[in-house]
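Asks: My questions are about this predicted structure, shown below with the sequence.
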Amino acid sequence: MNSLWGTIIEVLGVTLPVFVVIAIGYFIRRKKIISEEHVPVLNKLTYNFGLSSLVFIQISKNKFSDIFNAGLIKVIFPSYFTYILIIFCAFFFTKIKIRTRSAIIVSSFRNNMAFIGMPVLLYAFGRLASAKASVVIAILLPLNFLLTAIFFQVFSIKKAGSGTGSSGLKTAGGDSSAVSSQAAISNETGKINAGKLLKEMLLDPVVIAVAAGILVSYFNIRLPKPVINIFDILSDIAVPLALISIGASFKFFHIRSNFKYITIVSAAKLIFFPLIAFLFGKYVFKLESLDLISTCILFATPVAVATYIQAQKYDADLDFISSAIITSTILTMTGWLFFLKVLSPL
């Protein structure tokens, strides 16, 4: 019993500060310390500089053999595609509104691994777990980006074909950059432009940071101390800014009207997605403890805020996505962190 309470206290010690900082971000926006117009800027600053620096420095400071595990790769792909296939088949042929259907499917597999998963792993299990998480993120980030664009584009074309929408596009406040981004992944005929989509994906700052970090780690390159200090300073802002930006992005609208499907999405992310990874990792590929924990925690993370940002390029249901972000953030991860702590204590 003492061990159980000790584990509960340990888990709360990791997750409670994370959610408190998220709540601080929410009240900062509510009190208009930062305006709503500044929230996207905060998200971009966190993603482009803080998160990219954190990912790079975490990978580059560890030996390549410590963070790269072929078994980890074997678990990620079957878990990821099995889950997406099930979710897609479950919702694609339903009679839910097309724009909501696309939001449900994408919200079900887009995980906030970087802004939520990495801080939890860093504080719960240390830098090595965080570095291993970076490799998982490196693999899944381009896939998430690609599949999100494809799903939204497919449903956008489907909606246009059904006559339920005119342009299939929606921008926040008439933001021309959203239209520009949309042009980067589709051509005038409504077909996916694979070349431009690939270019946009490869130029993502986190993808670049991961690739650079892997090169430094693999070739055991010794970075000059001033360079390390610069990335250390920038990486220190990643976690607090990421959590604050998530809180500042929260909007408690339309949760009640979408309660049924938000509950399904949250349950899928909390139980089904990490459970698939757990079964593949523990019983099929026999992952070591830290690799198994890192993978399951990352797969149990809530809907990524970037999903909302990317959805603005299409006529997706933004209200559903924002509600799913809030609900899944509140419900996910704590249970799996507790379960894995009990099952595989480190």
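Replies: Perfect, I can see it now.
Asks: make it CA atoms for all contacts and neighbour counts henceforth
Replies: Will do.
Asks: Thr94: neighbour count?
Replies: Using other CA atoms under 10 Å, the number of residues around Thr94 comes to 10.
Asks: any idea how far it lies from Ser108?
Replies: 15 Å (CA to CA, to the nearest Å).
Asks: what do you get for Asp315?
Replies: 18 Å.
Asks: What's the first helix or strand after the longest helix along the chain?
Replies: In terms of residue count, the longest helix belonging to the chain (DSSP state H) is helix 127-162. Of the helices and strands lying after helix 127-162 in sequence (DSSP states H and E), the nearest is helix 176-185.
Asks: other SSEs contacting that following helix?
Replies: helix 194-202 (3 or more CA pairs under 8 Å, 6 or more residues apart in numbering; DSSP states H and E).
Asks: Let me know the next secondary structure element after the helix it packs on.
Replies: Counting by DSSP H and E, what follows helix 194-202 is helix 205-218.
Asks: Return the distance of that following helix from the chain's centre.
Replies: Relative to the chain's own centre, helix 205-218 is displaced by 18 Å; criterion: CA atoms, centre = their mean, to the nearest Å.
Asks: cool, stretch 291-298 as well?
Replies: On the basis of CA atoms, centre = their mean, stretch 291-298 sits 14 Å off its chain's mean C-alpha point.
Asks: for stretch 193-202, same thing?
Replies: For stretch 193-202, the distance from its own C-alpha centre to the chain's C-alpha centre is 20 Å (CA atoms, centre = their mean).
Asks: here comes the other one, which I'd like you to weigh against the first:
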Amino acid sequence: MGGFIFIFMNVILPIIIIVSTGYVIQLKFKLDRGTLAKLAIHYVMPAFIFMSLYESDINFSLFVKILLFLSLYAFVTFLITRFIARFLGLDRGQRILFTNSNLFYNAGNYGVPVNDLVFRSDPYAMSVQVIMVVFQNMFAYSYGIFSLSAENSGRGRALLGYFRMPIFYGLALGLLFNYFDIGMPPPVTSALDYMRNAMIGIVLFILGAQIAGIKFRRLRFSAFTASLSRLVIGPAVAFAMLLLSGIEGTTAQAILITSAMPAAVNSSIIAQQYSDDPEYAAEIVMMSTLLSAATVSFVIYAAMSIF
């Protein structure tokens, strides 16, 4: 019990404080959330991803292994949550939103700060996290839109739009510079380090502002079920798969902890544009984020104790 409280106080509570600050400031000053998102996507996240990969000692065969694991994890999650949605008798649109909220978890705005605090800025642990962030972004803006959009042209533009984002090039260049051991001038390294160090506070603030902008009028039972599915079944499936795959140590810990993240705000944003019932996705994001304060603490404790 003492370990659980320690994790909550030293990992989750600092995150809650910064997210709450963003939430309150957004309610008071009505900041332009689009500009805030651009600040993260075009400024701190590319530098963060690049430097995390550039300085890591990750093995490239492990890189491929993690991607294969995440792909299989997404497939198993899809089957389980689609079955639950059908069992609840949801219509087609809600089944898709129910499933997507479980497939798309907050590996970035929430998962990255958790990883940084749990592993104390360990470059290797963060490189594993970065792989998960990139996978989630690509997955959300490909399948997430494909599953909801009725117009093929809209799908194609959204997917191509991802490859125009600096995050993608931060990943590609980080891997390239790491693999070929390409050096950089000290002023460039210092500048990128300053940008990376700003990331945690900025993305958590933005997460709070994004949550403040989510509007819904009710909470449906199936949305509560989807939240529990994301927070409980998600890490349970990841745990079983990690044991079967033989992945151990820091890699397994980082994957398991991130699998317990709440539904991504991206799932609500995509639903606002492509779904007839965006409020349903918002309900799941809000509820899973609130409940995650307890469940994520437990999963961190379990991950650090078992692997």
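Replies: Done, it's in. Predicted model only: the values in this text are computed from it and were never measured.
Asks: what TM-score do we get after superposing?
Replies: The TM-score (TM-score structural alignment, normalised by the length of structure 2) is 0.88; 301 aligned residues with a CA RMSD of 2.4 Å.
Asks: Asp315 and Ser108 of structure 1: which is more packed in?
Replies: The neighbour comparison of Asp315 of structure 1 against Ser108 (other CA under 10 Å) goes to Ser108, with 27 against 24.
Asks: which residue lines up with that one in structure 2?
Replies: The equivalent of Ser108 of structure 1 in structure 2 is Asn102 (alignment by TM-score structural alignment).
Asks: Quick check: closest non-adjacent residue to the counterpart of Gly161 of structure 2 in structure 1.
Replies: Aligning on TM-score structural alignment places Gly161 of structure 2 opposite Glu200 in structure 1. Leaving aside its chain neighbours, Glu200 of structure 1 sits nearest to Ala184 (7.4 Å; criterion: CA to CA, 6 or more residues apart in numbering).
Asks: Could you pull up the residues touching the counterpart of Ala40 of structure 2 in structure 1?
Replies: The equivalent of Ala40 of structure 2 in structure 1 is Thr46 (alignment by TM-score structural alignment). Contact criterion CA atoms under 8 Å, 6 or more residues apart in numbering gives Ile237, Ala238, Leu241, Ala242, Ser245 as the residues in contact with Thr46 of structure 1.
Asks: which one among those residues gets closest to Val210 of structure 1?
Replies: Nearest to Val210 of structure 1 among these is Ala238, at 15.0 Å by CA to CA.
Asks: Am I right that that closest one is in contact with Gly50?
Replies: Yes. Shown here, Ala238 of structure 1 and Gly50 form a contact pair, counting by CA atoms under 8 Å, at 4.0 Å.
Asks: Spell out which residues sit in contact with the most centrally placed residue in structure 1, please.
Replies: Centroid check for structure 1 by CA atoms, centre = their mean gives Asn112 as the closest residue, at 2.4 Å. Taking CA under 8 Å, 6+ apart, we find Asn112 of structure 1 in contact with Leu298, Thr301, Pro302, Val303, Ala304, Val305.
Asks: Can you classify the equivalent of Ile297 of structure 1 over in structure 2 by secondary structure?
Replies: Aligned counterpart of Ile297 of structure 1 in structure 2: Ile257 (TM-score structural alignment). What DSSP: H, G, I helix; E, B strand; the rest coil gives for Ile257 of structure 2 is helix.
Asks: list the contacts for Ile257 of structure 2?
Replies: Applying CA under 8 Å, 6+ apart, the residues contacting Ile257 of structure 2 are Gly111, Pro235, Val296, Val299, Ile300, Ala303.
Asks: Just give me which of those are shared by structure 1.
Replies: Contacts from the contacts of Ile257 of structure 2 that recur in structure 1, judged by both residues aligned by TM-score structural alignment, their matches' CA atoms under 8 Å, are Gly111, Pro235, Val296, Val299, Ile300.
Asks: quick one: which of these is nearest to Leu70 of structure 2?
Replies: Pro235 (12.4 Å).
Asks: element containing that closest one, please.
Replies: Going by DSSP H and E, Pro235 of structure 2 is in helix 234-245.
Asks: mind listing what's buried in that helix?
Replies: Going by neighbour count (16 or more other CA atoms under 10 Å), the buried part of helix 234-245 of structure 2 is Gly234, Pro235, Ala236, Val237, Ala238, Phe239, Met241, Leu242.
Asks: Also stretch 59-78 of structure 1?
Replies: By 16+ other CA under 10 Å, the buried positions in stretch 59-78 of structure 1 come out as Ile59, Ser60, Lys61, Asn62, Lys63, Phe64, Ile67, Phe68, Leu72, Val75, Ile76.
Asks: and of those residues, the nearest to Ala133 of structure 1?
Replies: Ile67 (8.5 Å).
Asks: Tell me who's in contact with the nearest residue to that closest one once chain neighbours are set aside.
Replies: Nearest residue to Ile67 of structure 1 in three dimensions, chain neighbours excluded: Lys132, at 4.9 Å (CA to CA, 6+ apart). Neighbour list for Lys132 of structure 1: Ile59, Ile67, Phe68, Asp291, Ser294 [criterion: CA under 8 Å, 6+ apart].
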